[in-house]
Each structure stands twice: as C-alpha cells, then as structure tokens.
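Trainee: Here you go, sequence then predicted model.
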Amino acid sequence: MKIVILGSGVIGVTTAYFLAKAGHEVEVVDRQLEAGLETSFANAGQISPGYSSPWAGPGIPLKAVKWLLMKHGPLVIRPKADPAMWRWLLQMLRNCTAARYAINKARMVPIAEYSRDCLRALRAETGIEYENRSLGTLQLFRTQQQLDGIGKDIEVLKQFGVEYQVLDRAGCQSVEPALSRAQAPIAGGLRLPQDETGNCRIFTQKLAAMAERLGVNFTYGVAVKEIVAEGGAVTGVRTSAGLITADAYVVALGSYSPLLLRSLGIRIPVYPVKGYSLSVPISDAGGAPVSTVMDETYKVAITRLGDSIRVGGTAEVAGYDLTLRQSRRATLEHSLSGLFPFGGDPAAGSFWCGLRPMTPDGPPIIGPAPVRKLYLNTGHGTLGWTMACGSGRALADLLSGRKSEIDLSPLSVTRFA
C-alpha cells in the first residue's frame, strides 16, 4: 500500500520508519528542507513516560492565576481574537477535575510506556545514537508544600507499575551531584529511574536516513496546501509541487494539523502552546546535570545533552506567534542559575522556541479520521519525543491490518465528539 505522511518531525518520521518496516511504500512531505526542523529541533530532550501527565488537573485554574502573576511564571497567555484559542482554553478548564485528570493520565501513561519500550527495541536493533542517556528524571521540589502534594501522582504511578523514588535533599544530591552547589532551596524530589534523555533532532534525522534506506521517499521544501476528498474519502493532497495521491494519508503536522483539516469539516481541538529552550555549552562538567531535572516551581526541564545543557519549558498561549521573547529567556536562565550555577554560562546559550500541539485533555490523537483513507497522529503536546516511537509503531500496525500491542481507542478523535 502507498501511504503519504504529512510532516517530517519526530512523529512523522517514526511513523514512516515503522510503515516502511511493515513493507509499505511511503512518501513523507514537508515544507522544511530536512527532517526535525520545527518542534522536534530543540525540545527539552526528555523521554519521560512516568512524567506523562495532563496539564489540566484539579487546582490548575488557581495555580494558573498565580503563575500569570509571577515574574518568572511558567504560563503566559497573550489574548487574541481567535475563537479556537478560547474554545481550547474552555475545554481545558472543563478537564480540570480530579475525575477527568485520572482518566486522561490513564490514557497517557500506557502509550508513553509502550513508546519507551519501542524506542529501546529500535535502539537495540539499529544501534542508533542521539546523545542518549538512560539515567532517569528527577522532579525537583523547592518547597515542602510541593513535595507533600505528590500523592495523586504516586497513586497513578503505582497503578501502572511505574518505578519511582521519593527523595529528600540529600537523595536528590546523590543522583544529581551538582545540586550540592545549588543556590536555590531544595526540599526533595520524585525520581523516575526508567526515564531517558536524548537529542530529538539528531534522533529524527538519523531515523529519517534509516527510513530512506528502507525505501521511504522524503519530499522536502514542498508546502502542503489542501487535502482533497470526494465521496467521503481522501483522493489526494494538493501541494506546491502538484497533486500527490496514495492509498492512505497520515496527518502528522503537529500544531498545524487542525488548520489543514478544517477544509474537510474536521475540527480537532489541537492548539499551539509555545515552548522555549536554551542550549548552553557546558563549561564545568561537574556543575552540570547528569540527566534531567524538572524544576517544579518554574516547570523547566534542565537536561544534559552531549556537551551542552538544554533548558526547556514555559507555556505561552499566543497562537502561531514564533516571536522569541527575552522575558522567557530570563525565566530559563533563572531556573538554570538557581540549580546549576556552575554548569555553563547562560549568556552563551542559543535561544529557540517551538509550537507544541496540545489537546485540552492531554492525550494525543492517534487513529482514523472521520474521512476514509485519512489517519491522524498529532496532539502530543510536550510529550511528542516521549510518545513518538509507540505512536508510530501503533499506527503502522493499524494501517497494516495487524492487531496493535496497545489499545488506541482511548486516543481516538471520537472522544471529542
């Protein structure tokens, strides 16, 4: 079967790879000149199944008000005359209950855990390297109140058999020795030892090269204009290079997926939430993190990637605005300087932003669209890197007529009907 994939980020490339492994003829179309140049380019570098939680949860509305008033708050909302923004925000608020949080997290953890297993199998089979480390994630709490509030998360981790450790200050310093030189207060942490780190862009580009060797055709520098449908089924994709036809089509365009689907009358509640990152050269290896530290106060991830420290985070709801705002850089620098003041000079870091494709409830959208021959693999939010291999493998199984190793029905677009 010939399958066209729209998008060459980590989601599109993993889907292409697993489809090619299954024996399909695959073409990937992207406006960029190579794979992994948008949201996959400089993300936080985490592969964190245990940290797979919806943003919408009990207490979030009150926390959001506090965050909006903080100098280095993790949340910024820039109001726009965009009905999609306000619909998405209202839908997210409706998911901020204990019951919905439990349901949504229970949908996210299985695909994230499965994805980590698929990544490990892929790594064992191909030997792919991408500045990867398998040394866990430490969610760090600056206050005792934060540490005391992890009960519900631990219940879910226990439910799914996710290994975890609750650490005091000394325990945090034992797994991340550079924290002994931190200038910020440390009350304790929640460590997920099975989590991993890696450079998403390097992974995406190396896997794209492997997919090419399996016969995948990557068509770069071509803009996708419209999905053409007739009689309730997709008949082709109109691009800047002409019409492309296939037996099936996969939309893996991240935040841009809903814009393309509107002409078909398909409305998916995926909205861009801008995240920023700072890549700082390591000047003192002993002062840098060993793996990933999640600064709970500022919702910032500090990750060691090769010879640099990747500092990623913040959530800016501002539509498709890609402006690099220095106030957001200051937040990343503030978090890094408080926890790892000697690892590297923040002023020497390269500053970047990308648009995370967020659903209002948290889980991604994977599976058939309401139009025949069309499939969706989008809406992974901050967890695209974490969920990529599992999402690609499961969708490839679906398109190949095989029973998937994971149930995709909870991730279907029909949950928003």
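Mentor: The structure has been received and is ready for your questions. Everything numeric here is computed off the predicted structure, so don't read it as measured data.
Trainee: contacts, neighbours, all on C-alpha from now
Mentor: Noted.
Trainee: got a list of what G50 touches?
Mentor: 109, 112-113, 157, 162, 192, 194-195 (Cα atoms under 8 Å, 6 or more residues apart in numbering).
Trainee: May I ask you to confirm that it belongs to a helix?
Mentor: Yes. The assignment for G50 (DSSP: H, G, I helix; E, B strand; the rest coil) places it in a helix.
Trainee: sorry, back to before: out of the contacts of G50, who's nearest F141?
Mentor: Proximity of these to F141 (Cα to Cα) peaks at L192, which lies at 14.1 Å.
Trainee: What sits closest to the closest one if chain neighbours are left out?
Mentor: Leaving aside its sequence neighbours, L192 sits nearest to Y164 (Cα to Cα, 6 or more residues apart in numbering; 4.8 Å).
Trainee: What of I77?
Mentor: V317 (4.7 Å).
Trainee: Run through the neighbouring helices and strands of the helix or strand hosting A396.
Mentor: Secondary structure assignment for A396, by DSSP states H and E: helix 384-399. Under the contact criterion of 3 or more Cα pairs under 8 Å, 6 or more residues apart in numbering; DSSP states H and E, helix 384-399 touches helix 10-21, strand 46-47, helix 98-126, strand 365-368, strand 374-378.
Trainee: second one coming, line it up with the first:
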Amino acid sequence: MRMGCEQIRDLGSLHMRVIVLGSGVIGVSTAYFLAKAGHEVTVVDRQPGPALETSYANAGEVSPGYSAPWAAPGLMAKAVKWMMMKHSPLVIRPKLDPAMWSWCLKLLANANERSYEINKGRMVRLAEYSRDCLRALRDETGIRYDERAKGTLQVFRTQKQVDAAATDMAVLDRFKVPYSLLDVEGCAAVEPALRLVKEKIVGGLLLPGDETGDCFRFTNALAAMATEMGVEFRYNTAIRKLESDGRRVTGVVTDAGTLTADSYVVAMGSYSPTLVKPFGLDLPVYPVKGYSLTLPIVDPAGAPESTVMDETHKIAVTRLGDRIRVGGTAELTGFDLTLRAGRRGPLDHVVSDLFPTGGDLSKAEFWTGLRPNTPDGTPIVGPTPVRNLFLNTGHGTLGWTMAAGSGRVVADVVGGRQTEIDMDGLTVARYGRSAAAASRPTIGGVARPAAR
C-alpha cells in the first residue's frame, strides 16, 4: 500500500495555538507537522530533553511490513511456551492492578483470526503511510539519523514458524506490501553474516520496504528543526492535569503554572490514560516493559546489514551506523522501570547466537523503557468526543515505525484538513462505550457519573 505523503502547505487562514504533551518521537513528530501547517505550537515534557524515555534506545526498526498485533491466534499457548523458555521473550509479574488484568483479558479477546486480520490491516495501513511520510520528510529536510533502507529479515528457526507466516503474508498481499519468503541460502544472501550460523535457521521472510534508524537521534534532530520553525519546548515541566469548563479543555496545569491553547494533543505514551481519564475516556493503554542493548561493532562483516528479527525469541538485531542495537522481550510489571540484570540474558543470547563476531558485548549499554500497548495493537490517534482534545498514543513497539504518519494525520485532524489515509479504526471511537463516555457532561474536568 503506497498512499504517499504530500507536503503540508501553509493554509494561512487557519492558525491555532496547540499544546503537545510529550516530547518522545510521537510528540515531536506531531509538533513538527503542526508547525509545518502554520500553527503556534508548544511542547511540554517533564524530561530535560526530547526522546529520553521510550524513544531513547528502542530496537531501531521502521518496520511497516512487520506491523502486527501481539493478539494473534494461539496466543495463550504461545505465552505459556515462552514463559517456560530459558531465554523467555515474555515475563509477567502479577500485581494487584485492575488495569493490568483488564488489559490482559482484552488482549486475549483479540487473539482470534478475524480480529487479528482486522487489527493487522489497520496497523499496516498507518505504518506504510508513516514510512512514506518519513521518506518525504527526509527528502525535504535532509535529516540524518544513521538511517538505512535495506529491509527487515524475519528469521525462522522452525518449519512451523515458516508455515505460520502464511497468515501474515495474506494480509501483506491485501495491502500490496512487498515481501519474499526465503530459504536459508536466500537469508544468507540478504544478510551475509548469517552464513556463519546457517544451521540455526530454516528460512525467513524479507520485507524490503522496511528501514532502520536511530530514533533518539531522529527525534533530537527533528526537535531542533521544529524549534527553528518557532515551536517552543518546555522541558523540566511536570504535567499535573487538564482543566475543563465542562465542554472543552481550557488549560494544562503544570508545576510551572497553567498553560492555555486552542487545542491539546496528548502524546504521553503509557501515561496518557491517567491524564484523560477525568474526561470519561478509558484508554486501554498499558505499559509493556522492553529492554535493549547497544554495542559497538568490532567486525563489520559479522554484523547485520539491516534488521534481523528472531521469530523464536521476538528480538530484533539492528545495525545503527557503527553500533548494533538489540531490542525486545516483554515484561508486564506496571510502571516499574527497574533495570533487571536477568532480562539481559535473551538479548545477549540472540546477538551472540546469530552474530557471534559482530559486536563487543562487554561494552554494551543496557537499557529499559515502557511501551504503551493497546490490546488490539493499533494505536489511538485523532479526535476525541472532547472537541479540542486529541490523542496520539498507544503505539506499543511501533512508535518509531508509525511516528511520522501519526504526527501528520493528527496535525491534519487538528487543523481540520482531510487526512490522506482512512482513519476508520484508528481513533478512540473503535472502543465504543469507552469513547462515548467522554461526551458525558463534565464538571471541572471530571466526568459526571452516568445514570444507573
């Protein structure tokens, strides 16, 4: 699917003051496209700079072809198997947290063939568009961020994994996303370093339209460009709450005072639900903790050319300039950001198993961050029933992949422009009653309870 991403032209007559909450890759991308459309934009974040939380050291993939919900048929059986593996891609640390269990139940409710196809289709639609927007942005601005456009190779260690890829390929066919199913020799031709470990894989799925790049470098470079365009970044500013007059948002209360604008965009990842809940919006966004390693390349011929995704361990190994980024694993533990040494094992294993000579693990930077996941995999972007409140959150592991497209469509929606892609299934409206709750009367930003 190639929708294209046309350049925004300043509409001149339409000018608004917009506050974007969050300075990760999603928030900064949104701010950039809003400024490009001629709006006066302020970005607010508690951190001292952009991309210092989830966007800091993600896997480095811009992977529309690999966009797929976690809620797939057979998820429960897979989860049990994963948790019993030595290098488990999944860890659940049970908590007395109703939001965790509600999210898990909704995840399982989406783990069927019909929901999977619908959800994957929505994700691919936005991700393909986003990749095109990123390319257009790169061509226009010359932005650099250790980018490569050499695709993603999903490697399979078992024939069962090869057979299961048929479901994904059917969706890719529907959206005209190019791919190639490769045998072992084909995998080695794409990623020459895999010739050293050919006995460990049985095949792979190549997605040639995917790209790679350093999300942290991109976000900082884009923030600098946005600043030159007039965007104001208010760092070291904690966001307390949103205020309302009962019909619309009237201000953002921070530890540095109350800020006001015409429209407000919430792009705070896993922290978005708490901020909008007083408006009756019950966002099913829950943090799923991920880990990464960043290690220097010591043998370029033994390092990946682009991204190699290990289907067994759900871990990506990506080349970022003179570094290798290893990202993955999923840990359900609420908002706990403890850097657990034991969770480094799967990352160490995959990079040393597939690329034994490529990098120096003794010099690796170990990192963790919270991915804002929805149970259906699709992010929540666009309008809400609160007329001047907009969302750009819930991207899970695909925030970097979907950032440019999500920022562009939200800028279009805020500015009253027709979006270049169909927004059906991408907004909070897909959750029905939860979204409708936001249209209830509110008092001081707190939703009046519905009649029982």
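Mentor: Happy to help now that I have it. As the structure is a computational prediction, the values presented were derived from the model and not from experiment.
Trainee: rewinding a little: am I right that the residue nearest to I77 of the first structure is in contact with R78?
Mentor: Yes. Using Cα atoms under 8 Å, V317 of the first structure is in contact with R78, at 6.0 Å.
Trainee: For these two, work out which one has more neighbours and name it.
Mentor: When V317 of the first structure and R78 are compared on other Cα atoms under 10 Å, the one with more neighbours turns out to be V317, at 21 against 9.
Trainee: what residue of the second structure matches up with the more buried one?
Mentor: Matched by TM-score structural alignment, V317 of the first structure corresponds to L332 in the second structure.
Trainee: Surely that match touches G290?
Mentor: No. If you go by Cα under 8 Å, L332 of the second structure and G290 don't touch, sitting 9.3 Å apart.
Trainee: about what we covered before: equivalent range in the second structure for the helix holding A396 of the first structure?
Mentor: Equivalent residues of helix 384-399 of the first structure are located at 399-414 in the second structure, counting by TM-score structural alignment.
Trainee: which ones are touching the residue nearest to L192 of the first structure?
Mentor: 157, 190-193.
Trainee: that older thread, quick one: average offset of the helix holding A396 of the first structure versus the second structure, please.
Mentor: Helix 384-399 of the first structure, aligned to the second structure and superposed, deviates on average by 0.6 Å (mean Cα distance after the TM-score superposition for the first structure).
Trainee: Which residues outside that helix are in contact with it?
Mentor: If you take Cα under 8 Å, 6+ apart as the criterion, helix 384-399 of the first structure is touched by 10-12, 14-19, 22, 40, 45-49, 111-112, 114-119, 200, 366-367, 377, 380, 403-406, 408.
Trainee: between that helix and helix 98-126, how many degrees?
Mentor: 80 degrees (axes from the mean of the first three to the mean of the last three Cα atoms, to 10 degrees).
Trainee: Tell me the one among the contacts of Y164 of the first structure nearest to G287 of the first structure.
Mentor: The nearest member of the contacts of Y164 of the first structure to G287 of the first structure, counting by Cα to Cα, is R191 at 19.6 Å.
Trainee: Could you check how far V250 of the first structure is from V371 of the first structure?
Mentor: Counting by Cα to Cα, to the nearest Å, the gap from V250 of the first structure to V371 of the first structure is 12 Å.
Trainee: count of neighbours near the counterpart of H72 of the first structure in the second structure?
Mentor: Aligned counterpart of H72 of the first structure in the second structure: H87 (TM-score structural alignment). When neighbours are counted by other Cα under 10 Å, H87 of the second structure registers 20.
Trainee: who's in contact with the closest residue to H87 of the second structure other than its chain neighbours?
Mentor: Once flanking residues are discounted, H87 of the second structure sits nearest to P346: 4.7 Å by Cα to Cα, 6+ apart. Applying Cα under 8 Å, 6+ apart, one finds that P346 of the second structure lies in contact with 87-89, 313, 329.
Trainee: Could you rerun that using 10 Å?
Mentor: Residues counted as contacts of P346 of the second structure (Cα atoms under 10 Å, 6 or more residues apart in numbering) are 85-89, 291, 313-315, 326-329, 352.
Trainee: again with E316 of the first structure
Mentor: Contacts for E316 of the first structure (Cα under 10 Å, 6+ apart) come out as 74-78, 272-276, 328, 355-356.
Trainee: what do you get for F160 of the first structure?
Mentor: Counting by Cα under 10 Å, 6+ apart, F160 of the first structure makes contact with 50, 106, 109-110, 113, 154.
Trainee: so how far is A394 of the first structure from it?
Mentor: According to Cα to Cα, F160 of the first structure and A394 of the first structure sit 19 Å apart.
Trainee: same check, this time on L278 of the first structure
Mentor: Counting by Cα to Cα, the gap between L278 of the first structure and A394 of the first structure amounts to 32 Å.
Trainee: Return the residue of the second structure aligned against C200 of the first structure.
Mentor: Matched by TM-score structural alignment, C200 of the first structure corresponds to C215 in the second structure.
Trainee: Over to D168 of the first structure?
Mentor: Under the alignment (TM-score structural alignment), D168 of the first structure pairs with D183 of the second structure.
Trainee: again with A35 of the first structure
Mentor: Using TM-score structural alignment, the partner of A35 of the first structure in the second structure is P50.
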